[in-house]
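Chemist: Fold the stuff below for me.
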Amino acid sequence: MSVTAPPASVDATLELLTSRGYFAERSLATVLFLALRMNRPLFLEGEAGVGKTEIAKVLSSTLGRRLIRLQCYEGLDVASAVYEWNSSAQMIAIRLAEAAGDTDRGQLSSDIFSEHYLIKRPLLQALEPNVSGPPVLLIDELDRADEAFEAYLLEVLSDFQVTIPEFGTIKAPAPPIVIVTSNRTREIHDALKRRCLYHWVDYPNAQRELAIVKSRVPGISEKLSAQVVSFVQALREQDFYKSPGVAETIDWATALTELDARALTAEVVGDTLGALLKYQDDITRMQGDALAKLVKDATSES
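Modeler: Sure, this is the predicted structure:
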């Protein structure tokens, strides 16, 4: 993987994203450029499936940096996210020392709490030096983690360091590129947001979504791609429990091409709604006349 310097302007940032098929608004490219220049974490909020996680992947690919991903979930703790000690290996070392008659407890304690027995999890890995430069650290779906873990992140995101009581403080020689995402299932505390630059990632407009579909679904026809985007855009205006994101649009467009569909029909849309809508109540609502009307509107525009 070749290493590339961070973009030198907002326009260059836009080009970098576009080169990997990520068609961003200029406002997103601007805040991303600033986060890279200022060595500040970038906090991205938005509905699931709008492309927040993809930004970290694009940065890793285009800049030639290692991608380290911490997937958040309820109950996530320091042992899973930062570090833990290899207790089994430590116990073996203690027993071997006792068998050899080594009674220097201070030296033994120093030995078993050395880096050799330290298991490094994503946050600690992100602070290590790397020959290709600081890695891209993706802290994904932080809103799923507990508030206690969110509070622990304050030291990491403000000073880019981790304190291990038995070992000492480990500080990154250069700050990693940090992308924090949230689907806003709960509010993230202001103390953490203050350490980051912020951007709300919204659903793309029709023009950008059409460009995304053409880029991500090779071979899709001009007619079908236009109808797919028109239908999805109209679908998002409905009062659903969960509107389809860009990821669902790409999945649906791919499914339609696999079925050799040339144009949308009420039948083919009804058979493939599960690629767009993930809740049965939403699928049930989008049946009969409601479905037929959206399909007619989408096909009449193309």
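
Chemist: C-alpha only now, for contacts and for neighbours.
Modeler: OK.

Chemist: How many neighbouring residues does the residue nearest to A211 when sequence neighbours are not counted have?
Modeler: Leaving aside its sequence neighbours, A211 sits nearest to F23 (CA to CA, 6 or more residues apart in numbering; 7.3 Å). Counted with other CA atoms under 10 Å, residues neighbouring F23 total 22.

Chemist: Please give the structure of this sequence too, so both can be compared:
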Amino acid sequence: MNEPAPGPGSPAELADALRATGYLADDGLATAAFLALRMNRPLFCEGEPGTGKTALAQALAATLDAPLIRLQCHDGIDAGQALYDWDFPRQLLHLRTLEAASGRDGFDPDTVEAGLYDERFLLSRPILQALRTSPSVLLIDEIDRADDEFEAFLLEVLTEHAVTIPELGEVRATTPPVVVLTSNRTREVHDALKRRCLYLWLEHPNIEREIEILHSRLPEVPERLAASVARAVQKLRHADLIKPPGVAETLDWARALQLIGARHLDPESAARTLGAVLKYREDADRVHKQLDTLLAS
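Modeler: Reported below is the predicted structural model:
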């Protein structure tokens, strides 16, 4: 049985290690991530966009000093896009080189075919890369955008930690990758896949934690500005917007305000920098009309 890669010895140690990378984890998140590491189980992270799901995988990779390998899911993704492909242009060039060197009559079909499916022509996609890289963190981002067939394939790979390439044989991970799956819950992911994982629901941080995140990631931002940005973002998340801001937008807004010399958030500076926090014209128009209310303490 494959053993999990060594890591922090407790949830508190993991929380401290994540904090050192700039990711602030509460007790529930740190415990879920710790158990995923120690039990060698994928961590299924679900929640609204911008709640730090992808950032958690990035922070785990930094904490474990392991490469982060990302598979971005999309509508129509299939096993070939996730596993491997063959470099057909290079194979064709190789074939033409052999033909020029020996002529058609000099071909041994079996030898030529074996040469075409050599390791050097293999294009490893994210899952195969993760299985062959020890240790590694495999981020399967937005699994809810894939279809049922891809979920079934993924379940098999995550259970076996191995794939078979017909031309080369089995590839099995010596140390299984740390796997983080994320979902924005645009659809329900099947129970069979969820049962294979440990589950974690991520919320947007409360105002105290958001201020703490700002201080941790952007220590150069004045305290008053960080607090006013965090308060404003908390209100924006309850303003019935097309895309409420996530933590990344909070950081971008604070950084933008700091770069233009703002010491606190006022209507003028907020209007000038709304593009850092709002990504739809309709949202920006609505908020422009309500800046005084938004910035009221």
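
Chemist: care to give me the TM-score?
Modeler: TM-score for the superposed chains, counting by TM-score structural alignment, normalised by the length of structure 2: 0.90, backed by 290 aligned residues with a CA RMSD of 2.0 Å.

Chemist: which residue in structure 2 lines up with the residue nearest to A211 of structure 1?
Modeler: Alignment note (TM-score structural alignment): F23 of structure 1 maps to L24 of structure 2.

Chemist: is it fair to say its match lies in a helix?
Modeler: No - L24 of structure 2 sits outside any helix when classified using DSSP: H, G, I helix; E, B strand; the rest coil, being coil.

Chemist: from memory it sits against L18, does it?
Modeler: Yes - L24 of structure 2 lies in contact with L18 (CA atoms under 8 Å); the separation is 6.5 Å.

Chemist: how long is stretch 236-255 of structure 2 from one end to the other?
Modeler: 18 Å (CA to CA, to the nearest Å).

Chemist: buried residues in it?
Modeler: Applying a neighbour-count criterion of 16 or more other CA atoms under 10 Å, one finds 236, 241, 243-247, 249-255 buried in stretch 236-255 of structure 2.

Chemist: Tell me the one of the residues you listed nearest H74 of structure 2?
Modeler: The shortest approach to H74 of structure 2 among those belongs to K243, at 19.5 Å (CA to CA).

Chemist: what about that closest one, is that helix, strand or coil?
Modeler: Assignment for K243 of structure 2 (three-state DSSP): coil.

Chemist: all strands for the stretch 151-297 of structure 2, in order.
Modeler: With DSSP state E, counting those that start in this stretch as the criterion, the stretch 151-297 of structure 2 has strands at 162-165, 169-172, 178-183, 198-202.

Chemist: Distance to E119 of structure 2 for these - can I get that in JSON lines?
Modeler: Listed next are the strands of the stretch 151-297 of structure 2 as JSON lines, based on distance: least, CA to CA, whole Å:
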{"stretch": "strand 162-165", "distance to E119 of structure 2": "11"}
{"stretch": "strand 169-172", "distance to E119 of structure 2": "11"}
{"stretch": "strand 178-183", "distance to E119 of structure 2": "25"}
{"stretch": "strand 198-202", "distance to E119 of structure 2": "35"}
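
Chemist: The residue nearest to A211 of structure 1 contacts V213, correct?
Modeler: No - F23 of structure 1 is beyond contact range of V213, at 10.4 Å (criterion: CA under 8 Å).

Chemist: which one of the strands of the stretch 151-297 of structure 2 is the most hemmed in?
Modeler: Of the strands of the stretch 151-297 of structure 2, the one with the most neighbours on average (mean count of other CA atoms under 10 Å) is strand 178-183, at a mean of 25.
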